[in-house]
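In: Model the structure of this input:
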Amino acid sequence: MMTPAASFIDIRHPEQPLPDSFKGSVVAIGNFDGMHRGHQAVLEDAVKEARATGLKAIMLTFEPHPRTLFRPNRPVFRLTPHEEKALVAKALGLDGMVSLTFDEAFASQSPDLFITDMLISKLNARKVIAGYDFHFGKDRVGTPDYLKEKGEALGIGVTIVDMKTDRSGDAVSSTRIRQALEDGAIAPANRLLGYRHFFSGVVIHGAKNGRKLGYPTANMTLPENSRLREGVYAVKFVRKDGSLHDGVASFGRRPMFDNGPRVFEVHIFDFEGNLYDEEVRVILYSYLREEMKFDGLDALINQMDTDSVQARAILRYAEPLSELETRLWD
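Out: A predicted model of the protein is given here:
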């Protein structure tokens, strides 16, 4: 894996000309929701090519997710929104990231216009790298073969990266990861990602029920499109200063109290302090059990004690899944 870039430029929905430093780069193109092992193969190829030729490596992606535009009534369960995507890209060693606005106007562009306007006029790309399943342009008529043929005819080198599979021979895909997270199958999801799934949020005030039980929590709401399985998790909690803390979390509707809106509640072990309004990240290590309703608060507290012991043991012996994961949280 390449050394992370010393500086990383993150540009979202650019309306002005792109920085001169982005021009003449190696450009990796894709939606990259998940930044999983298959995506990493594309991005690492871009970094290797850039370092070998003395160029910059840039990731070109899209926001919002195209399925959100085409099927607004069925918003996609996002794995890596913009900020998370940028964090992984930087850890992979890319020099920058451009997120183009994926709207009706962009979706209706011809493949030729995308190549000539974005790749040539705006980026002056020297080399383009994309995955085997990358499609672009109106009605997705731009195929990887089309990109290679047209790009090379216009003087851009194009590399198409083959499908990456797991040990079973199945393709590594965001669809499989989403389904695993919906099922509470955290270990399989994390293996496909190559790092443990994480998400960001802002700590909000709650009903303070956990504090009354001896388990104060930092509470977060997840996006409406999240289909993460409700239940109890072993987690690590990342503060804005980069510090990591072990914890146990409950995600759901609190059947012992109000059966209200879904909230992700993290009890951080051996921690005291005010976290309200702080933007934090949560890393999922293991799914412990379903959310339950108990016969009284004593039974609930006993189960929370058991959950905490199990979570501490899991986190104590957990090793990084990859060099990338080490870089993410170093």
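
In: hey, let's count contacts and neighbours off CA atoms from now on
Out: Will do.

In: Can you pull up the most central residue in the chain?
Out: Among the residues of the chain, the one closest to the centroid is Thr80, at 2.4 Å (C-alpha atoms, centre = their mean).

In: That one is in contact with Met35, isn't it?
Out: Yes. Here Thr80 reaches Met35: they are 7.1 Å apart, a contact under C-alpha atoms under 8 Å.

In: just to revisit the earlier point, could you check the distance from the residue nearest to the centre of the chain over to Arg67?
Out: 14 Å (C-alpha to C-alpha, to the nearest Å).

In: Output the longest strand belonging to the protein.
Out: strand 279-289 (DSSP state E).

In: Give the buried residues for whichever strand or helix holds Asn190.
Out: Assigned by DSSP states H and E, Asn190 belongs to helix 186-193. Within helix 186-193, the residues scored as buried using 16 or more other C-alpha atoms under 10 Å are Ile186, Ala187, Ala189, Asn190, Arg191, Leu192, Leu193.

In: Here is the second sequence; please produce its structure so I can put it next to the first one:
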Amino acid sequence: MTLHEDWVAIPQEARGAAVALGNFDGVHPGHVHLLKSLHAARPDLSLGTVTFDPHPREFFRPQDPPIRLMLPPVRARLLHEQGVKQIFQLPFDARFSHLSPERFVEDVLHRALGVHHVACGPDFAFGHRRGGNIEFLGNRLEKLGIGLTVVPPLTDISGPYSSSRIRRLLQEGYPERAAEELGRPWFISGEVAHGDKRGRLLGFPTANVPLGRHIEPARGVYAVTVRHSDGRVSQGVANIGRRPTIDDGQESRLEVNLFDFNGDLYGQTLEISLHRLLREERRFDGLDALKAQIAEDASQARAVLNPVR
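Out: This is a model prediction of the structure:
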């Protein structure tokens, strides 16, 4: 897999791909369906994606809370696992946002990327003020000798698979249902940072991982598994929120206590998968009450992660 972040300097060997268009946030079954449909239509061509960073919504509404299900490096890895060979990750900036639909097709897809075939969903819109639609795209591509496959959305009983649907489930506190939508547990990936070491004083040392550009799920305590940078997997319990008992409530954070683990995690990149929300965030009457509740949370998390069969 090759990641291309400069669309005006694409090497010759990357040209001629069949590309799927979209943000691919989450790489959920709907995205996989699009990629498989494209590969079935043009199995003779290298499979690629045209995606964006930052997400257009992040660019146009920077004041809004983060919405990302995953960060670009994770997205690239999961796309590669689906057989994508060329990832064209286009910088979405002020200049790019003002490209007309004509210029996007002719200057970006045709001249810069040299694509031979394109696939997208029926509602794909593009160009300045989303002025281009599927009919426009098909007409322009046909004139340039580029094929187009319009792929109907993959649906289930609740409707089309979508990143928005998964975000909503996480914000409502249903990571297990989000996992069903994704086909895998949802995880936050980040580097362990130094915290205030309050957890260690309570007898439950924690690794602090900034949420960064990830969407913030429902605040509370979760049963989690943690993948280390070397591939090892640990079980644990994590808190996402503002720690109302011991903090000033100004910053939301993720703190995870790994069961039966001794070691230095600072600077390591962890992937924390949420499995179940055990309880909502709440304030306790002092540190002793908080410590007792943390012990109960850990016991519940172990039971969730190791069910008796």
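
In: now what about the TM-score between them?
Out: Overlay of the two chains. TM-score (TM-score structural alignment, normalised by the length of the second structure): 0.92; 307 aligned residues with a C-alpha RMSD of 2.1 Å.

In: how far apart are whatever helix or strand Gln310 of the first structure lives in and its match in the second structure?
Out: If you go by DSSP H and E, Gln310 of the first structure is part of helix 297-316. Following the fit onto the second structure, the mean deviation recorded for helix 297-316 of the first structure is 2.5 Å by mean C-alpha distance after the TM-score superposition for the first structure.

In: Which elements pack onto that helix?
Out: strand 231-238, strand 244-252, strand 279-289 (3 or more C-alpha pairs under 8 Å, 6 or more residues apart in numbering; DSSP states H and E).

In: Include distance to His267 of the first structure and mean neighbour count when you put these into JSON lines, please.
Out: Below are these laid out as JSON lines (distance: least, C-alpha to C-alpha, whole Å; neighbours: other C-alpha atoms under 10 Å):
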{"stretch": "strand 231-238", "distance to His267 of the first structure": "9", "mean neighbour count": "24"}
{"stretch": "strand 244-252", "distance to His267 of the first structure": "5", "mean neighbour count": "23"}
{"stretch": "strand 279-289", "distance to His267 of the first structure": "11", "mean neighbour count": "20"}
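
In: ok, Ala218 of the second structure touching Glu172?
Out: Yes. The pair Ala218 of the second structure and Glu172 qualifies as a contact (C-alpha under 8 Å) at a distance of 5.8 Å.

In: Compare those two and say which is more crowded by neighbours.
Out: In this view Ala218 of the second structure and Glu172 are compared by other C-alpha atoms under 10 Å, and Ala218 has more residues nearby, 21 against 13.

In: Per the alignment, name the residue of the first structure opposite the more buried one.
Out: In the first structure, the residue paired with Ala218 of the second structure according to TM-score structural alignment is Arg229.

In: which residues touch the helix holding Gln310 of the first structure?
Out: If you take C-alpha atoms under 8 Å, 6 or more residues apart in numbering as the criterion, helix 297-316 of the first structure is touched by 213, 232-236, 246-248, 285-286, 288, 293-294.

In: quick one: buried residues of it?
Out: Leu300, Ile301, Met304, Asp307, Ser308, Gln310, Ala311, Arg312, Ile314, Leu315.

In: how much space between the fifth one and Ile314 of the first structure?
Out: Spelled out, that is Ser308 of the first structure. Counting by C-alpha to C-alpha - Ser308 of the first structure and Ile314 of the first structure are separated by 10 Å.

In: Could you do the third one as well?
Out: When C-alpha to C-alpha is the yardstick, Met304 of the first structure and Ile314 of the first structure sit 15 Å from each other.

In: cool, and the first one?
Out: Distance of Leu300 of the first structure to Ile314 of the first structure, given as C-alpha to C-alpha: 21 Å.

In: repeat for the fourth one
Out: The spacing between Asp307 of the first structure and Ile314 of the first structure, counted by C-alpha to C-alpha, is 11 Å.

In: which of the buried residues of helix 297-316 of the first structure sit farthest apart?
Out: Leu300 and Leu315 (22.2 Å; C-alpha to C-alpha).

In: May I see the buried residues of helix 297-316 of the first structure arranged in a markdown table, with distance to Gly131 of the first structure as well?
Out: Listed next are these as a markdown table, based on distance: C-alpha to C-alpha, whole Å:
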| residue | distance to Gly131 of the first structure |
| --- | --- |
| Leu300 | 48 |
| Ile301 | 49 |
| Met304 | 45 |
| Asp307 | 41 |
| Ser308 | 42 |
| Gln310 | 40 |
| Ala311 | 37 |
| Arg312 | 39 |
| Ile314 | 35 |
| Leu315 | 34 |
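
In: tell me which of those is nearest to Leu92 of the first structure?
Out: For these, the nearest to Leu92 of the first structure is Leu315 (24.5 Å; C-alpha to C-alpha).

In: What's the match for the closest one in the second structure?
Out: Matched by TM-score structural alignment, Leu315 of the first structure corresponds to Leu305 in the second structure.

In: Just the helices from the first structure, written as ranges.
Out: 37-53, 66-70, 82-92, 104-107, 111-113, 144-153, 174-183, 186-193, 209-212, 297-316, 323-329 (DSSP state H).

In: so who does Gly131 of the second structure touch?
Out: Applying C-alpha under 8 Å, 6+ apart to Gly131 of the second structure gives the contacts Ser100, Pro101, Ala125.

In: List the residues that contact the first one.
Out: With C-alpha under 8 Å, 6+ apart as the criterion, the residues that contact Ser100 of the second structure are Gly127, His128, Gly131.

In: what does the second one align to in the first structure?
Out: For His128 of the second structure, the equivalent position in the first structure is taken to be Lys138, counting by TM-score structural alignment.

In: residues in contact with that match?
Out: Ala107, Ser108, Gln109, Ser110, Pro111.

In: Which member of those residues is positioned nearest Gly260 of the first structure?
Out: Using C-alpha to C-alpha, the contacts of Lys138 of the first structure come closest to Gly260 of the first structure at Ala107, 38.4 Å.

In: do you know how far the nearest residue to the closest one once chain neighbours are set aside is from Arg281 of the first structure?
Out: Of all residues not flanking Ala107 of the first structure in the chain, Lys138 sits nearest, at 5.6 Å (C-alpha to C-alpha, 6 or more residues apart in numbering). From Lys138 of the first structure across to Arg281 of the first structure, the span is 36 Å (C-alpha to C-alpha).
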